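S.K.: Sequence and predicted structure are below.
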Amino acid sequence: MAIGNFVKRIQDVMRNDSGVNGDAQRIEQIVWILFLKIYDAKEEAWELYHDHYTSIIPAGLKWRDWAVDRKDGEALTGDALLDFVNNTLFPTLKNLEIDEETPMSQVIVRYAFEDANNYQKDGVLLRQVVNVIDEIDFTEYKERHEFGTIYESFLKDLQSAGNAGEFYTPRAVTDFMVKVVKPVLGEKIGDFACGTGGFLTSALQALERQVENSLENREIYNKSVYGIEKKALPHMLCVTNMLIHDIDDPNILHGNALEMDYKDMRKMEPFDVILMNPPYGGSEKDSVKSNFPTELRSSETADLFMNVIMYRLKKNGRCAVIIPDGFLFGTDNAKFNIKKKLFGEFNLHTVVRMPHSVFAPYTSIRTNILFFDNTEPTKETWFYRMDMPEGYKNFSKTRPMKLEHFGAALAWWDNREEIEVDGFPKAKCYTTSEIIERSYNIDLCGFPHEEEVILEPMDLIQVYQEKRASLNDEIDHVLEQITSMLGVN
């Protein structure tokens, strides 16, 4: 099946339905239908291999019971289908009884429908959408795995996602980070703002090659990844994505990883590998900030996620996290203390400066990848600047970043040396003492010759606010030193 044609066929049908308004609702509608189709295919396999398997979905509500059109004139359609979906299917799945003993493979059904909605108002058009989705054969390995690409189509269509600092992370970036971190089968891999599961699927592809034909390894693989996602739509996408990647028991929670006291985080099982692109540009309510020590509280969501990572990374564990430029140059009280903790307790060995427009069209804010491990305090940090590939002025939807663009960075990674271009450092190593002298401003190996990027208004406001806070803090720090030298209170 041509995946692009599949998406277009569904979109064409939904555009004729007055109940579906825009890409966001269209995607959410596709996703809950798709989830039930995939879950039913999984249940057929579980029933085959487990003699006493009992479904959490009541009889009559499984995909095979109501969605499959056997061309005998008995398939639900029109008002009868709408009445079934709105008044039986959704209320039942939203209120499934679960307890501590309910396996995650069944809990996810209720999680998936907690905030889901049926937007279609035309039952005939809904039947057409269901029939198109039912054409996919998820028992065929090749077709099932090819289907994973549909998630990229969804997220690229969801232009509004970037408004809250949440957007699709290009596959090239997730694959590069996994390639460098090198997850090993048996390690526990986490993402506390997992979105649709891009990092987790990149990690699973690396682990899949280590499974071979071992049933024991397959069981380990099935328990390798863990995710938390705050929003309903990406959560359902992630759960579905895990099922497609043969994770039969997806440990993907629907919730906010920041809504837990840091003392409780310390008591939880830590992670061997953390891979993340935390949302940034947003802010959390005061009750969430109060979950962290006073000196580490920040109004920036990405800063708070850095705290979560540091509390939940296992001893000798490894992390790769995408952070905006504001974290690098920021020296306000919270950012200063977060970076002080990072350098003082963890080994921040590498910072990769990424070129602009990596996340186009969602945002033009520059981003960076921090690589660190929980082995020892930082002694030195390498900074490496990735320049825009030759022939590219900007990345875009039609010309996105590719893994091959990381080729030079990968070659440098294992053979590190300082690089200078036109008198400016492209790769350079700095000692921790040099960084402390800069008040933990780690805006190093930047982009000196590149044309200034014209940011979107909200992005521009965010950058200026962060720079103002940083400058104010630097001024206060200098004044404090001067008054101290003069003996003035």
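M.R.: Cool, got the structure. These numbers come from a predicted model, not from an experiment.

S.K.: Going by C-alpha atoms from here, please, whenever you check contacts or count neighbours.
M.R.: Will do.

S.K.: which strands and helices sit next to the longest helix belonging to the chain?
M.R.: The helix that spans the most residues within the chain, counting by DSSP state H, is helix 457-486. Judged by 3 or more C-alpha pairs under 8 Å, 6 or more residues apart in numbering; DSSP states H and E, helix 457-486 is in contact with helix 325-329.

S.K.: Presented hereafter is structure B, for comparison with structure A:
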Amino acid sequence: MLQNNPELKGKIDLLWNKFWSGGISNPLTAIEQITYLLFMKRLDELDLKHQSDSEWTGETYASKFEGSWIPPEYRARQDARDNDANWARKLDDEKRYAIDKRSLRWSEFKRMQAEEMLLHVQSKVFPFLKDLNGAESNFSHHMKNAVFIIPKPALLVEAVKTIDEIFEVMEKDSQEKGQAFQDIQGDVYEFLLSEIATAGKNGQFRTPRHIIKLMAELVQPQLGHKIADPACGSGGFLLGAYQYIVTQLAIKAGSTNLTPDEDGFVRTSVAAALTEKAQAILASSLWGYDIDSTMVRLGLMNLMMHGIDEPHIDYKDTLSKSYIEEAEYDIVMANPPFTGSIDKGDINENLQLATTKTELLFVENIYRLLKKGGTACVIVPQGVLFSTGGAFKILRQLLIERCDLKAVITLPSGVFKPYAGVSTAILLFTKVWASKEKVTKPATEYVWFYDMAADGYSLDDKRAKQEGFGDLQDIITKYHARNAETDTDRASKYFIVSRAELEAESYDLSMSRYKQDVPQEVHYDEPSAILDRLIRAEVGDLNGADLAKMESGIVRELLELKGMVG
């Protein structure tokens, strides 16, 4: 969407520049602060809309900005009744420190003078935001250590002004193009996340959203599936699964106003048409974990900006001994860290691979997290496919014998630029044998390979959108129509390989091991014609050539060589 709206993209770039020039140069810090402001703005707008709708429908709506708000530290607790003096002081504090919620609205505080606005947002609005879902909520728990660090009144004023302008363009775009406002808002937030230049350290790369959409189309999550990402970052895979499910439900309900995006995918985030029961099921389906507290907060807010009120994203190291879940999930979608290693003493005892390489441990852990019959779609570095180390071989054998390894899709090395040029692949597998079960028959019969050459974007650092969809839509079509009897052309970009052949090759999963190279006939000019071109490059037109040049060393030798070949 943003590629087709230079006005909106320009205003977002302007917002970034204001933060940079205002002293917040770390992109991760900047996006946290921008996110808080976007939340304040959207919270006010949604509340006003709900109030307006309730007046038309006659339904009761309790505004988030009615009454007073008491900061948690000044609330009287029931257990303080045992101490009369303390109870009385708390009640007095409640009255003294109560804040009129109306003053916490974006539409109210944006009219304040610069210094007053900064103090008001720092000391009242932001604490209210952190307490939004109640002290016991997952959101409030992870927001506990969040800080509002916009340092200058002028920067806050400029940021508020620019965000108002961004929302105006979004509203205009929604009305003129018929796209849901919530989807546009989600696109804007996704664009902001894409600007995190610090991504890529410790092997963590932001996964392009069209690759996530591709993977969702491959696994096809359904309402009621329990879905996880054990290294979720900003929550892109959870959002991808959510959007896929909501879109399929909208299509089944007869929605006809959904159009393909620039990558050929049909998606919406708007779940308003779902029943209350369906919304509750969907909200309880998504589970994410990450070891970076900042990314946990960004993941929570990313999903909340897309309409998921209380996401299940938590701070947790899913490879450590403290994480004991097993056989819990129907779907796992992930792009776990590629590089680095974990402290051997902290690795979960249930992980059997004798390695500290996280790219191997995460894949084994994902296998453990799946229920029997559950499916995973995971991005791995291509070294996992063919490296000869013992742990690499054992993992590949596990995927082939204990799982139905359905597909290996190699991705071009530019997919993760500008963060990294690493070559990657998608593994798609379904768990057949539980970790403690004895394998009586290997689960995989054959593996479908596809060599993606293009993803619809340039493969340089700019990653500019190209015409068409690359191989994205072809992969989806060919995968769901794969056939062991017909997908046999080893010179094609996709084909089937049997388990027996994979076993004979020590479970090597690199496509090049099995692909048949077709020699192409190349036609060359006659030697005399090539020599003529070389001579012309030195002296120009042979008929009017300068005699001095003709007698020069290199030209003389070329002429002698021409005379020898005829």
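M.R.: Yes, it's here. The structure displayed is predicted, hence computed values, not measured ones.

S.K.: thinking again about what came up before, which part of the second structure matches the longest helix of the first structure?
M.R.: Alignment note (TM-score structural alignment): helix 457-486 of the first structure is unmatched in the second structure.

S.K.: what's the answer for stretch 183-196 of the first structure, then?
M.R.: Aligned using TM-score structural alignment, stretch 183-196 of the first structure spans residues 221-234 in the second structure.

S.K.: First-to-last residue distance for the matching stretch?
M.R.: 20 Å (C-alpha to C-alpha, to the nearest Å).

S.K.: Distance from it to the middle of the chain?
M.R.: 12 Å (C-alpha atoms, centre = their mean, to the nearest Å).

S.K.: Likewise for stretch 137-152 of the first structure?
M.R.: Relative to the centre of its chain, stretch 137-152 of the first structure is centred 20 Å away, using C-alpha atoms, centre = their mean.

S.K.: and what of stretch 323-340 of the second structure?
M.R.: Put simply, stretch 323-340 of the second structure sits 15 Å off its chain's centre (C-alpha atoms, centre = their mean).

S.K.: Now that stretch: buried residues?
M.R.: Judged by neighbour count (16 or more other C-alpha atoms under 10 Å), stretch 323-340 of the second structure contains these buried residues: 326-338.

S.K.: Ok, stretch 494-512 of the second structure next?
M.R.: For stretch 494-512 of the second structure, burial by neighbour count (16+ other C-alpha under 10 Å) applies to 494, 495, 496, 497, 499, 502, 507, 508, 509, 510, 511.

S.K.: Pick out the most distant pair among the residues you listed.
M.R.: Greatest spatial distance among these (C-alpha to C-alpha): 494 and 507, at 18.4 Å.

S.K.: Need the buried residues of stretch 323-340 of the second structure in JSON lines (columns: distance to residue 316 of the second structure and secondary structure).
M.R.: Shown next, in JSON lines, are these (distance: C-alpha to C-alpha, whole Å; DSSP: H, G, I helix; E, B strand; the rest coil):
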{"residue": "326", "distance to residue 316 of the second structure": "15", "secondary structure": "coil"}
{"residue": "327", "distance to residue 316 of the second structure": "18", "secondary structure": "coil"}
{"residue": "328", "distance to residue 316 of the second structure": "16", "secondary structure": "coil"}
{"residue": "329", "distance to residue 316 of the second structure": "17", "secondary structure": "strand"}
{"residue": "330", "distance to residue 316 of the second structure": "20", "secondary structure": "strand"}
{"residue": "331", "distance to residue 316 of the second structure": "19", "secondary structure": "strand"}
{"residue": "332", "distance to residue 316 of the second structure": "16", "secondary structure": "strand"}
{"residue": "333", "distance to residue 316 of the second structure": "17", "secondary structure": "strand"}
{"residue": "334", "distance to residue 316 of the second structure": "15", "secondary structure": "strand"}
{"residue": "335", "distance to residue 316 of the second structure": "16", "secondary structure": "coil"}
{"residue": "336", "distance to residue 316 of the second structure": "14", "secondary structure": "coil"}
{"residue": "337", "distance to residue 316 of the second structure": "14", "secondary structure": "coil"}
{"residue": "338", "distance to residue 316 of the second structure": "18", "secondary structure": "coil"}
